[in-house]
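> here is a sequence with its predicted model. Questions after.
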Amino acid sequence: MGVDHQDKGDKAMRRRQILTMAGAAALTASLTACVGGGAGVEFHRGKSRPLSSTTRFDASRFAGRWEIRGEFVYPGEKPSYGAVNLTHSNGKITAMDVYGPSGLLERYPTKQPAPGRITVGTPPFDTQYWVLWVDADYRTAAIGTPSGSFGWIIDRSRSGGEDRIKAARDVLGFNGYNLSRLQIR
């Protein structure tokens, strides 16, 4: 009788281990798909190229209103071409307001852990917006995320500066972004 009981206990333990491993594998597959590493969403940037933010970054010059002149969209989607307003304090970007065609969409408090790196949200659900490039006069910038889920070309004006817009586009391409998904106005 003791052997039967032991055998049933061993079988129950193995079943729990198998179910635990299967659950962990399913969770891993789901998370991989969510972050663009599996068969889920394909992000706008391949991760084969390293990404770096500009070290030539001045929060007080970067703050203010920017027009979104270019953004990455998935096939069949349309860009919003809104705007973003960045607030600074004590040498860091402290807030970001995002505007759509009909007005303010979201207001986010931000952190700036390093020059040219602006973080919105709280880990593990935070998003890091990296300033990949900004022209010398702080008129045009290329912004992306390390994951490649997002990318913008922003400019102080709604039109003009085609040479700077092209430079920002080239920077995004150099950093592994799929330029066929970039819509520019």
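Nice, thanks for sending it over. Numbers count the residues shown, from 1 in each chain.
> make it CA atoms for all contacts and neighbour counts henceforth
Will do.
> scan the protein for its longest helix.
Identified as the longest helix of the chain according to DSSP state H is helix 2-34.
> that one - contacts with which helices or strands?
Under the contact criterion of 3 or more CA pairs under 8 Å, 6 or more residues apart in numbering; DSSP states H and E, the helices and strands touching helix 2-34 comprise an empty set.
> here's the one I want to compare it with:
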Amino acid sequence: MLRRLIAIASIFAATSAGAEGYRDTTVPMTVDTTLDLTQYLGKWYEIARFPNRFEKDCMAVTAEYSARGDGRIDVLNTCRKGAVDGPVKQAKGVARPVEAGKLEVTFVPGLSVLGFLWGDYWVLDVTGDYSVAVVGAPEGTTGWILARAAQISDTEYEAAQAVLRANGYDTDALYRVPQTKD
């Protein structure tokens, strides 16, 4: 068991060390402190993301959040590899609220006692009707624009990008995710 833990830690360290940052970390990050997790639950479509190793070649990405009895949130991320109708790849995880607007997520729930397996998931902004959300992390290696529908207007997209820029992100690096039609 100890060897397995050391191997997992080594893999995590090796893959995280080279992660590219998309954010000026000298810019203070602000989160939506009025976030209502109950309204946030449900299915979200990934509209745009900063490139990352765990979503390589993923299209038509969705994230589904559901409440658990222990106060945590089940996470189910689904992507289509290579095309919007490509093979389905899913990742199951668990999120835990840390403070208003801030969560941590792990996709290795069986080893959740290991603190380094949790990643920051900060909701920077969500529209009043919970139709568009902007998510980031202080280290700036991840960030997403999510929506309840597979497509959003240019105005909504520009507003979401403005939130990212205000939090120090270089939005030129955003990847617009091909999505299915609603």
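Received the coordinates, thanks. Note that the structure is a prediction, hence the values are computed from the model and not measured.
> TM between them?
The TM-score (TM-score structural alignment, normalised by the length of structure 2) is 0.72; 148 aligned residues with a CA RMSD of 2.4 Å.
> identify the residues contacting Tyr157 of structure 2.
Ile145 (CA atoms under 8 Å, 6 or more residues apart in numbering).
> translate it into the numbering of structure 1.
Superposed on structure 1 with TM-score structural alignment, Tyr157 of structure 2 falls opposite Ile165.
> quick check: its match is in a helix.
Yes. Assessed with DSSP: H, G, I helix; E, B strand; the rest coil, Ile165 of structure 1 lies in a helix.
> show me where structure 1 has strands.
Along structure 1, the segments classed as strands by DSSP state E run 64-72, 83-89, 92-100, 103-114, 117-120, 127-134, 140-144, 151-155, 182-184.
> where in structure 2 does the fifth one align, residue-wise?
Aligned using TM-score structural alignment, strand 117-120 of structure 1 spans residues 102-105 in structure 2.
> equivalent analysis for the shortest one, please.
Against structure 2, the aligned range for strand 182-184 of structure 1 is residues 174-176 (TM-score structural alignment).
> how far does stretch 130-142 of structure 2 sit from the chain's center?
On the basis of CA atoms, centre = their mean, to the nearest Å, stretch 130-142 of structure 2 sits 6 Å off its chain's mean C-alpha point.
> swap that for stretch 79-90 of structure 1, please
How far stretch 79-90 of structure 1 lies from its chain's middle: 15 Å, per CA atoms, centre = their mean.
> how long is that stretch from one end to the other?
From its first residue to its last, stretch 79-90 of structure 1 covers 33 Å (CA to CA, to the nearest Å).
> who's in contact with that stretch?
Counting by CA under 8 Å, 6+ apart, 59-60, 62-73, 93-101, 183, 185 sit against stretch 79-90 of structure 1.
> which residues touch the residue nearest the centre of structure 1?
Closest to where the C-alpha atoms of structure 1 average out (CA atoms, centre = their mean) is Thr145, at 3.3 Å. Thr145 of structure 1 sits next to Thr127, Gln128, Tyr129, Trp130, Gly151 when contact means CA under 8 Å, 6+ apart.
> which position in structure 2 aligns with the fourth one?
When structure 2 is aligned by TM-score structural alignment, Trp130 of structure 1 is paired with Trp122.
> gap between that match and Glu104 of structure 2?
8 Å.
> between those two, who's got more neighbours?
Trp122 (24 against 18; other CA atoms under 10 Å).
> I'd like to know how many residues surround the closest residue to that one other than its chain neighbours.
Closest residue to Trp122 of structure 2 apart from its sequence neighbours, by CA to CA, 6 or more residues apart in numbering: Lys102 at 4.5 Å. Per other CA under 10 Å, the neighbour tally for Lys102 of structure 2 reads 21.
> coming back round to it: pull the residues that contact the match of strand 182-184 of structure 1.
Outside stretch 174-176 of structure 2, the residues that reach it (CA under 8 Å, 6+ apart) are Ile47, Ala48, Arg49, Phe50, Pro51.
> excluding chain neighbours, what is closest to the second one?
When you say that, I think you mean Ala48 of structure 2. Arg176 (4.3 Å).
> what about that neighbour, distance to Trp122 of structure 2?
Distance of Arg176 of structure 2 to Trp122 of structure 2, computed by CA to CA: 20 Å.
> what does Thr140 of structure 1 correspond to in structure 2?
In structure 2, Thr140 of structure 1 lines up with Val132, judged by TM-score structural alignment.
> what is the burial count for the residue lying closest to its match once chain neighbours are set aside?
In this structure, Val132 of structure 2 finds its nearest non-sequential neighbour in Ala147, 4.3 Å apart by CA to CA, 6+ apart. When counting by other CA under 10 Å, one arrives at 25 neighbours for Ala147 of structure 2.
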